[in-house]
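K.L.:
Based on what follows, work out the 3D shape:
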Amino acid sequence: MSCLFCFSGDKLGPEERKGKYGDLWGQYADNDATFKVKLCGAPCAEPACWMGSMICSPCAQYKLRHMALNHLEPGSGWSNYKCCQGMFGGCCCIQPGNMGEDSCPQCCMCLEGCCCPGMAVSASQGMIMQRYSLGLDSDDVRIIRCNNCLQILACVASCLNICIDCEGDDAIVGCINLIADIVFCCVSGCMTARVYHEINEREKEAPKGNRMER
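P.N.:
Next comes the predicted model:
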């Protein structure tokens, strides 16, 4: 984790707030309140959830979204579910709210968790951040920047590998992709564990009548 300190912990700049992901995180960047546990501390706070989300991410995202939906609207089940909760907009024929969520929300959530794990956990986290006006701390910003840098590096390396034929290039690109995948898996697990922890802590603080029905 020491490599994270190579990245700035300053608030997201204007350029980093562009695009669908930038729009999502940018709206919370200036909020002062933060999660009860830092992203780096999530594995210690919820070790079972962290490990479980890395072993089977789709199952973890399914459970987390159900928790988030019913934390915000107790007893609502899956009635308020939309693909990624509509936080990233749509693309061509993929339009949140018009993909069969009303008739089969659980099936749609399974597909979301399998096909878009990063967006799935980001959407669940965004729901909690939006409700409680939570912001990003310095660790969040560093990890987001580190993860984005590695994903871009892996993409560029893969493209160059197609265009340039060098001895050992497949092994190098394979290592870069492996590192990027491991970091993504760990960050996704941390986000899942932190949202899980936040919901549980908020539930403990809430009056009995407002607690989520499990």
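
K.L.:
contacts and neighbour counts: CA atoms only from here.
P.N.:
Fine.

K.L.:
Helix, strand or coil: sort out the spatially most distant residue from the centre of the chain for me.
P.N.:
Distance from the C-alpha centroid of the chain, by C-alpha atoms, centre = their mean, peaks at Glu167 (36.7 Å). Secondary structure, DSSP: H, G, I helix; E, B strand; the rest coil: Glu167 is coil.

K.L.:
chain center to stretch 137-156: distance?
P.N.:
Distance of stretch 137-156 from the chain centroid (C-alpha atoms, centre = their mean, to the nearest Å) equals 13 Å.

K.L.:
same thing with stretch 134-146?
P.N.:
Once both centres are worked out by C-alpha atoms, centre = their mean, stretch 134-146 turns out to sit 12 Å from its chain's centre.

K.L.:
can you pull out the helices in the protein?
P.N.:
For the chain, the helices defined by DSSP state H cover 19-26, 42-45, 47-55, 57-72, 105-115, 117-132, 138-163, 169-205.

K.L.:
tell me how far the fifth one is from the chain's mean position?
P.N.:
Centroid separation for helix 105-115 versus its chain: 15 Å, with C-alpha atoms, centre = their mean.

K.L.:
List the buried residues in stretch 132-140.
P.N.:
Buried positions in stretch 132-140, judged by neighbour count with 16 or more other C-alpha atoms under 10 Å: Ser133, Leu134, Gly135, Leu136, Asp137, Ser138, Asp139, Asp140.

K.L.:
Please give the structure of this sequence too, so both can be compared:
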Amino acid sequence: MPSQEYMDKMQLRQSYRNVWHTDLMSTIQADSPFCCLALWCGPCVSYMLRKRALYNDMSRYVCCAGYLPCSGRCGESRCPEFCLATEVFLCFGNSVASTRFLLQDEFNIQTTQCDNCIIGFMFCLQQVACIFAIVAMIVGSEELSEASQILSCLSDMVYCSVCACMQTQHKIELDKRDGKFGPPPMAVPPFQQMSRIDQPIPPPVGYPQQPAYGQPYGYPPPPPAPAQGYQAAAYSAYPPPGSYPPPAGSYPPPGYYGK
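P.N.:
The predicted structure follows:
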């Protein structure tokens, strides 16, 4: 059962907003020769695309791009070329899917609804063909056996076609990354950025708290300016020192004003 951390990272992939340069329906028109090459030489194309996705640096290689429990435990560091060749020939479907996940996590690419429908149809057709083959083997009916063989051939054709279109889609996206449709990238990203599914979710980034308006960093608020002019006289000591209490004899004697 996958951990909660793994599930959180899978949820993070659903928030991707970029799209493939070419969808699965348009790959044949976008690059017909490469699509035919991927149809007839799928494992070789898968090897080439994975190596290219790793920026031709096989020291970055991990089995199935780190998306399976066996990744990193197959001795990839000692002989990455042999391990990649074994992966693409023995686990061709996983190699194509791993390269797809690798590109999606690197460029924040989402899978469109049309692509999901095509991939889902391919899997459903394979399951139906497998069910028909099991039923035909149990019942022993020749009609069901022939129907299962037809469905198996059809599912294999759809599987090979979809994988070829997916590989062509990956190749076009790599052409876009390498600058064939625009300026080339500035530098190769570091190793830990190749597959974001293996990285911890980064902490939120924010700006430091700004000081009060008009107050520079690291300085206390300035003291008030000294009063000048009549304001200085108004704020001076009142009454003057020594004026209170009045000295004796300074007031007229009682009854003076009645005279």
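
K.L.:
before we move on, the earlier item: can you tell me which of the buried residues of stretch 132-140 of structure 1 is nearest Ile199 of structure 1?
P.N.:
Leu134 (12.8 Å; C-alpha to C-alpha).

K.L.:
hmm, back to that, so for Met212 of structure 1, which of the helices of structure 1 sits nearest?
P.N.:
Met212 of structure 1 sits nearest to helix 57-72 of all the helices of structure 1, at 5.2 Å, using C-alpha to C-alpha.

K.L.:
residues in contact with the closest one?
P.N.:
49, 52-53, 76-78, 80-81, 109-110, 112-114, 117, 120-121, 124, 127-128, 131, 189, 192, 195-196, 199, 203, 211-213 (C-alpha atoms under 8 Å, 6 or more residues apart in numbering).

K.L.:
ChimeraX command for the buried members of these?
P.N.:
Only the buried entries of the contacts of helix 57-72 of structure 1 go into this ChimeraX selection, using 16+ other C-alpha under 10 Å:
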select :49,53,77,78,80,81,109,110,112,113,114,117,120,121,124,127,128,189,192,195,196,199,211,212
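
K.L.:
still on that earlier bit, identify the farthest-apart pair in the buried residues of stretch 132-140 of structure 1.
P.N.:
Using C-alpha to C-alpha, those span at most 17.7 Å, a distance reached by Ser133 and Asp139.

K.L.:
Stretch 124-139 of structure 1 corresponds to what range in structure 2?
P.N.:
Aligning stretch 124-139 of structure 1 against structure 2 (TM-score structural alignment) gives residues 99-114.

K.L.:
Geometrically speaking, which residue is the centre of structure 2?
P.N.:
The residue lying closest to the centre of structure 2 (C-alpha atoms, centre = their mean) is Asn108, at 4.4 Å.

K.L.:
Name the nearest residue to that one, sequence neighbours excluded.
P.N.:
The shortest distance from Asn108 of structure 2 to any non-neighbouring residue, by C-alpha to C-alpha, 6 or more residues apart in numbering, is to Tyr16 (4.9 Å).

K.L.:
Show the contacting residues for the alignment partner in structure 1 of the one you found.
P.N.:
Structural correspondence for Tyr16 of structure 2 with respect to structure 1 (TM-score structural alignment): Asn31. Applying C-alpha under 8 Å, 6+ apart to Asn31 of structure 1 gives the contacts Ser133, Leu134, Gly135, Leu136.

K.L.:
Please list which of those residues are preserved in structure 2.
P.N.:
When you map those onto structure 2 and apply both residues aligned by TM-score structural alignment, their matches' C-alpha atoms under 8 Å, the shared contacts are Ser133, Leu134, Gly135.

K.L.:
May I see those organised as a markdown table, with distance to Lys36 of structure 1 added?
P.N.:
Below are the kept ones among the contacts of Asn31 of structure 1 laid out as a markdown table (distance: C-alpha to C-alpha, whole Å):
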| residue | distance to Lys36 of structure 1 |
| --- | --- |
| Ser133 | 13 |
| Leu134 | 10 |
| Gly135 | 11 |
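
K.L.:
sorry, back to before: between its first and last residues, how far does the match of stretch 124-139 of structure 1 reach?
P.N.:
From its first residue to its last, stretch 99-114 of structure 2 covers 19 Å (C-alpha to C-alpha, to the nearest Å).

K.L.:
and it, how far from the chain's centre?
P.N.:
Relative to the chain's own centre, stretch 99-114 of structure 2 is displaced by 9 Å; criterion: C-alpha atoms, centre = their mean.

K.L.:
before we move on, what about stretch 134-143 of structure 2?
P.N.:
Centre-to-centre, stretch 134-143 of structure 2 and its host chain are 48 Å apart (C-alpha atoms, centre = their mean).

K.L.:
Structure 1: matching residues for that one?
P.N.:
Mapped onto structure 1 using TM-score structural alignment, stretch 134-143 of structure 2 spans residues 159-168.
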